[in-house]
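Colleague: structural data only, the sequence is not supplied:
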């Protein structure tokens, strides 16, 4: 999340991944003021205009929050409230409206006061490492940007090397130029590039990219042990032990380690883990939770406000809390286990 503090009460925010939207859901409360861009039907007093319909225009409003919820559409928050300010004179103050917040939307949040947990969630030190993943072979290349636990994939790129027209004319350098162009659209400051796939093509691509001025400033790492390319190669890497070794300090590696340890403890019939909301909530009441992972599935089975209160209570105790979504195998696994899992410091007494 891109964050800029304006004053003691106001902060400008741009969510960059699903985890950031979960964070906003946990800190925006009734009575806060949220300023952002939206669209609204505004009736125009013009000749020949239809009196029963308005023109939908883009406006910027300041909303006094009455309710916030996770939208049924993934990666969206819905903020409902009363308009207190608007840059369009046709939009009356005091009317009700809702803002839909998505990844990449810039908003300003003003709170009368910030609780300790809210300050920790926004201003606390977080893992901001992001990775550009490339799974390449001579025939195709898959690209994905891994930010936290959120994976954004580009459509597979194909070299055409196996086509008849390229039997004598195919030049791998031309394919690398296409891949380089696509990588440039995904890269952001601070990103690391991780390249893998079968054969030696990955090393040749790394050497090619290391000669590109705008790309060679990024860390470029070649990884062995992934024998598939394209989209399949990206997913294979995300689920592999190699990923955890390569990206050992990343959020996705930590989440995967917690998942693996949870399953290991389950196989050993240990009681030092939980699955599902009720079991995890009971463990939290006695201070047993050490680390916790939740997915958006948890909000489908429980009252949303109850879940937010629970998550904030857990984190206020110093517990490591991670959010995941369905773009990765880790998110799908957590969703299948009730939407929330945790590792415990000690086993609750029966």
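Modeller: Alright, I've got the coordinates. Computed from a predicted model, the values in this text were never measured in an experiment.
Colleague: every contact and neighbour count from this point should use C-alpha atoms.
Modeller: OK.
Colleague: can you pull out the helices in this protein?
Modeller: Ranges of helices within the chain are 18-27, 116-123, 172-186, 201-209, 213-216, 230-238, 241-246, 251-267, 277-285, 298-301, 304-316, 329-336, based on DSSP state H.
Colleague: identify whichever of the ones you listed lies nearest to residue 132.
Modeller: Distance to residue 132, taken as C-alpha to C-alpha, is lowest for helix 172-186 among the helices of the chain, at 7.4 Å.
Colleague: give me the contacts around the closest one.
Modeller: Residues outside helix 172-186 that contact it (C-alpha atoms under 8 Å, 6 or more residues apart in numbering): 132, 138, 141, 143, 145, 157, 159, 205, 208-209, 215.
Colleague: re the thing from before, of the helices of the chain, which is nearest residue 106?
Modeller: Among these, the nearest to residue 106 by C-alpha to C-alpha is helix 18-27 (11.9 Å).
Colleague: ok, residues contacting the closest one?
Modeller: 1, 15, 68-70, 75-77, 102-103, 118, 121-122, 148-150, 308, 312, 323-325.
Colleague: want to compare, so here's the second one:
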């Protein structure tokens, strides 16, 4: 994300999303009632009644947001705020925002947690490639600011004991996949994780020195989707993954679960609301899936009020989006709070 201009005194920020993650970020901060300005195209008729034809015309619109959807592009719908030729004020229109498009957002006030989310998206952080494997199977995933995305899974045919020619052939397949993903995504580093000592055999098959310099070794107990989340928590990766949002969110959920076991957490909207109103919350953690669901049901204002009151009482507010932490948090009601003190 690129921040092109900012005037927070008047609630204005101009941004340019650069990829799908940035579009997702915008979908989380744009809300009903916000004024959104951007370019759109509409078909208009030109000429007289007898020789008229439709042409696509470019317009710069400012709309009062009523709804939005994200499906490849971010579609913000609402009512036109300006009187324009061919587009009357108050008419309903949609601005479609794609990667590379500039968009201006104006709010009554920007909550701190939304400013932090935009700031995170504007940071220059790269992606991380992860490969969890043994001598029979390998899973590849990409870590980014949004979380992790599975890329592929490959299998080999090897003997149950020993490292034979077939095993070496499978390691070469893994290396080929790593080289291909390295070219495609240019990760800042590559995590290779395996049970036991299989990663040593994989390293022996890598000839590319540039690829070797990106490698970070890790250990996992199995080769599965869950192993990706396991790898994120390994101590040897804490420094390497310090800037990765997914690792941060995994640790945040660990804090929540530890606090629950010590009666120092509240979870579920009712419990969390009471804790916030009591001024007992130090950190508020919300699943993006809960926000999306409540928005679709027209009930987000209730949760938003809790988040704003928590912020006003100097609590940290975090919205998490990584798959595994979100699943864990959704099982607790989608929202949890770390407490400053136990509630009676």
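Modeller: Yes, it's here. Remember, predicted model here, so these are calculated numbers, not experimental data.
Colleague: and which of the contacts of helix 172-186 of the first structure is nearest residue 197 of the first structure?
Modeller: Proximity to residue 197 of the first structure was ranked across the contacts of helix 172-186 of the first structure by C-alpha to C-alpha; first place goes to residue 141, at 8.9 Å.
Colleague: ok, and the closest non-adjacent residue to the closest one?
Modeller: Spatial nearest neighbour of residue 141 of the first structure, chain neighbours left out: residue 230 (4.6 Å); criterion: C-alpha to C-alpha, 6 or more residues apart in numbering.
Colleague: gap between that neighbour and residue 60 of the first structure?
Modeller: Using C-alpha to C-alpha, to the nearest Å, residue 230 of the first structure is found at 41 Å from residue 60 of the first structure.
Colleague: what do you get for residue 247 of the first structure?
Modeller: Distance from residue 247 of the first structure to residue 60 of the first structure, counting by C-alpha to C-alpha: 40 Å.
Colleague: quick one on the thing from earlier: so for residue 230 and residue 60 of the first structure, which residue has more residues nearby?
Modeller: Taking other C-alpha atoms under 10 Å, residue 230 of the first structure and residue 60 do not tie; residue 230 has more neighbours (24 against 16).
Colleague: that one: what's it in contact with?
Modeller: Residue 230 of the first structure sits next to 134-137, 140-143, 156-157 when contact means C-alpha under 8 Å, 6+ apart.
Colleague: so can I have TSV of the residues you listed showing distance to residue 299 of the first structure and neighbour count?
Modeller: Output for those, formatted as TSV (distance: C-alpha to C-alpha, whole Å; neighbours: other C-alpha atoms under 10 Å):
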residue	distance to residue 299 of the first structure	neighbour count
134	33	26
135	34	30
136	37	32
137	40	23
140	38	19
141	36	28
142	32	25
143	31	26
156	33	16
157	36	18
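Colleague: quick one: which of those residues is nearest to residue 98 of the first structure?
Modeller: Using C-alpha to C-alpha, the shortest approach to residue 98 of the first structure within the contacts of residue 230 of the first structure belongs to residue 143, at 35.3 Å.
Colleague: so who does the closest one touch?
Modeller: Contact analysis of residue 143 of the first structure by C-alpha under 8 Å, 6+ apart lists 132-135, 153-156, 183, 230-231, 234.
Colleague: ok, residue 220 of the second structure - contacts?
Modeller: Residue 220 of the second structure neighbours (C-alpha under 8 Å, 6+ apart): 132, 193-195, 227, 230-231.
Colleague: before we move on, back to that, format the helices of the first structure as a markdown table; extra columns: distance to residue 37 of the first structure.
Modeller: Output for the helices of the first structure, formatted as a markdown table (distance: least, C-alpha to C-alpha, whole Å):
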| stretch | distance to residue 37 of the first structure |
| --- | --- |
| helix 18-27 | 16 |
| helix 116-123 | 21 |
| helix 172-186 | 25 |
| helix 201-209 | 38 |
| helix 213-216 | 33 |
| helix 230-238 | 35 |
| helix 241-246 | 38 |
| helix 251-267 | 31 |
| helix 277-285 | 35 |
| helix 298-301 | 26 |
| helix 304-316 | 25 |
| helix 329-336 | 30 |
